[in-house]
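Q: kindly return the folded structure for what I paste below:
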Amino acid sequence: MATILVTGGTGTLGRPVVERLRADGHEVRVLSRRGPEHPVDLSVGGPALDTALAGVDTVVHCASSPRGGDEKAARVLIEAVRRAGVGHLVFISIVGVDRVPFGYYRAKFAVERLVEESGVGWTTLRATQFHDLVAQVLGALSKSPVMPVPSGVSDQPIEVAEVAVRLAELATGEPQGRVPDMGGPEIRTFDSLARSYLRSRGKRRLVVRVPLWGAAYRAFRAGAHLTPEHGVGKGTFEEYLSERAG
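A: Just a heads-up that it's a prediction; the model follows:
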């Protein structure tokens, strides 16, 4: 069995990736900034990162922050991966990072290029937004009596556990480069998702579609973050909400 290190291994995606790999019998090392196993700040690196990578066959890079720093962290990780002689680097990205001029997306796209140019065998999977994130955004928007949602924007949310299964599968195989995108089973308008969220929480809110501005908004309206031809996910947003409510 392989020895696999998962960065961000205590996070929303990293945790189920670790669980899946361990269930399949692999030795898994969990790296995260404040984790109990290998606490490493990837923006700094250092001896602790080299120790975590010693003898590792594959790295699954799930660590990410919308607050910035992903590019610097990727550079530090890639340098350490090279030193350790790791043979396979698996990266999780987002559908549309090359088409949506949004800051976080641009950073993810930059990391994609760093991975591709690393000189290490690599695999990159792009996925649509997780149900968890959509619910988190809608929860924040529903705090006032009037719930604003971006006008004309749809989403294609996917169950994080399904992405974790796919990443675990990719991590135990040979490097494949850019693999087909992975999207949720339904493309839904944001106001439709908002109404489902409100019903599941027993809330009453006035849902108002609000037009925004800028290049990123135009790209989202155009569906640049969607992948209708790769809607391979099975779990729906309503099923996710029902499971969490239960």
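Q: drop to CA atoms for contacts and neighbour counts, all remaining ones
A: OK.
Q: helices or strands next to whichever strand or helix holds residue 51 in the packing?
A: For residue 51, the host element (DSSP states H and E) is helix 47-53. On a contact count with 3 or more CA pairs under 8 Å, 6 or more residues apart in numbering; DSSP states H and E, helix 47-53 meets strand 38-39, helix 70-84.
Q: what packs against whichever strand or helix holds residue 240?
A: Per DSSP H and E, residue 240 falls inside helix 237-245. Other elements packing on helix 237-245 under the criterion 3+ CA pairs under 8 Å, 6+ apart are helix 190-201.
Q: neighbouring contacts of the helix it packs on?
A: Taking contacts as CA atoms under 8 Å, 6 or more residues apart in numbering, the residues outside helix 190-201 that touch it are 135, 138, 142, 149-155, 204-205, 207-209, 237-238, 241-242, 245.
Q: show me just the buried residues among those.
A: 135, 138, 142, 149-155, 205, 207, 237, 241 (16 or more other CA atoms under 10 Å).
Q: still on that earlier bit, which ones among the contacts of helix 190-201 are found in strands?
A: 149-150, 154-155, 207-209 (DSSP state E).
Q: so can I have JSON lines of the residues you listed showing distance to residue 121?
A: Output for the ones in strands among the contacts of helix 190-201, formatted as JSON lines (distance: CA to CA, whole Å):
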{"residue": "149", "distance to residue 121": "41"}
{"residue": "150", "distance to residue 121": "40"}
{"residue": "154", "distance to residue 121": "35"}
{"residue": "155", "distance to residue 121": "32"}
{"residue": "207", "distance to residue 121": "47"}
{"residue": "208", "distance to residue 121": "47"}
{"residue": "209", "distance to residue 121": "45"}
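Q: want to put them side by side, so please do this one too:
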Amino acid sequence: MEKTMILVTGGTGTLGSHVVPLLLESGHEVRILSRTARPAKNGVEYVTGDLLKDEGTDAAVAGAEIVLHLAGSAKGDDVATGNLARAAAKAGVRHLVYISVIGADTMPIGYFKAKRGAEEAVTESGVPWTTLRAAQFNDLVLKTVRGMAKMPVIPAPKELRFQPVDSRDVAARLVELTLGEPAGLVPDLTGPQVYGIRELMRGYLKATGKHRPFMPFRIPGKIGRAYRNADNLTLKGADTGKRTWEDFLAAQ
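A: The predicted structure follows:
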């Protein structure tokens, strides 16, 4: 099998830590773009750059046939992805793969809107592309409920529901897509169950031996309406991961 150079952004993060070993096992060369200088390790090349500032982007992409864009932040994903997409087009990259979030085109929240902007940057780049929208990772949901559990009373809006998916399931799907042909917008990837915020909290509290009262309330405005309409969920036509929230908690 001929080796392909694959540039991975966000390769040192939660998702990247699962993706990179799978790419190496498949026999390909992996380069990781990082804001922090690192020596080569375990067959992985590291290059330094900052996508948001567009520093080191061209050098990172040079020589890569495939770019897998995992890096994300609370703000500026649209700008950072635009910089990467332009560099990829300039370098003649043959496949640009992007991980987005379910609700990017429907949720009236800045984070989701930036993700939609990033999707558009990929689509309009001129580079053959694949985009996967995934539900919130178990890791992120755990961080959220852990923080909420520190409150003496836990706010629990009934309309707030999630389909948490395991980052390992997302990683496996992304590697499959990365090594395949460009496929455009593929079916969303969700976890196997839908949970209300109370169910997620109860699972966490039970696992940690804690007890907290819940305070019901209604999320107002456009955001509340979007959650009530399940705009952050994909209830039909999604691919489904295998690992449940309960399995994930047990492993913690």
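Q: got a list of contacts for the helix holding residue 51 of structure 1?
A: Contacts for helix 47-53 of structure 1 (CA under 8 Å, 6+ apart): 5, 29, 31, 38-40, 42, 80-81, 84, 86.
Q: one more time with 7 Å, if that's ok
A: Where contact means CA atoms under 7 Å, 6 or more residues apart in numbering, the residues beyond helix 47-53 of structure 1 that reach it are 38, 40, 80, 84.
Q: can you list the buried residues in that helix?
A: Applying a neighbour-count criterion of 16+ other CA under 10 Å, one finds 49-50, 52-53 buried in helix 47-53 of structure 1.
Q: and if you look at stretch 109-124 of structure 2?
A: With burial defined by 16+ other CA under 10 Å, the residues of stretch 109-124 of structure 2 counted as buried are 111-119, 121-123.
Q: picking that back up, looking at the buried residues of helix 47-53 of structure 1, which is nearest residue 69 of structure 1?
A: Nearest to residue 69 of structure 1 among the buried residues of helix 47-53 of structure 1 is residue 49, at 17.0 Å by CA to CA.
Q: in structure 2, what residue corresponds to the closest one?
A: Aligning on TM-score structural alignment places residue 49 of structure 1 opposite residue 57 in structure 2.
Q: can you give me the helices for structure 1?
A: Counting by DSSP state H, structure 1 has helices at residues 14-23, 47-53, 70-84, 103-116, 131-141, 160-171, 190-201, 215-221, 237-245.
Q: CSV for those helices, including distance to residue 93 of structure 1?
A: Converted to CSV, the helices of structure 1 look like this (distance: least, CA to CA, whole Å):
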stretch, distance to residue 93 of structure 1
helix 14-23, 13
helix 47-53, 22
helix 70-84, 11
helix 103-116, 6
helix 131-141, 15
helix 160-171, 11
helix 190-201, 22
helix 215-221, 17
helix 237-245, 21
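Q: quick one, which of those gets closest to residue 230 of structure 1.
A: helix 160-171 (12.8 Å).
Q: structure 2: matching residues for the closest one?
A: Using TM-score structural alignment, helix 160-171 of structure 1 pairs with 167-178 in structure 2.
Q: just stretch 211-225 of structure 1 next, same as before
A: Under TM-score structural alignment, the match for stretch 211-225 of structure 1 is residues 218-232.
Q: next, the buried residues of that stretch.
A: 219, 224-228, 230-232.
Q: which residue is the nearest non-sequential neighbour of the most centrally placed residue in structure 2?
A: Closest residue to the average C-alpha location of structure 2: residue 99 at 5.2 Å, with CA atoms, centre = their mean. Take residue 99 of structure 2 and drop its neighbours on the chain: the residue closest to it by CA to CA, 6 or more residues apart in numbering is residue 132, 5.1 Å away.
Q: pretty sure the residue nearest to the centre of structure 2 contacts residue 133?
A: Yes: counting by CA atoms under 7 Å, residue 99 of structure 2 touches residue 133, with 6.0 Å between them.
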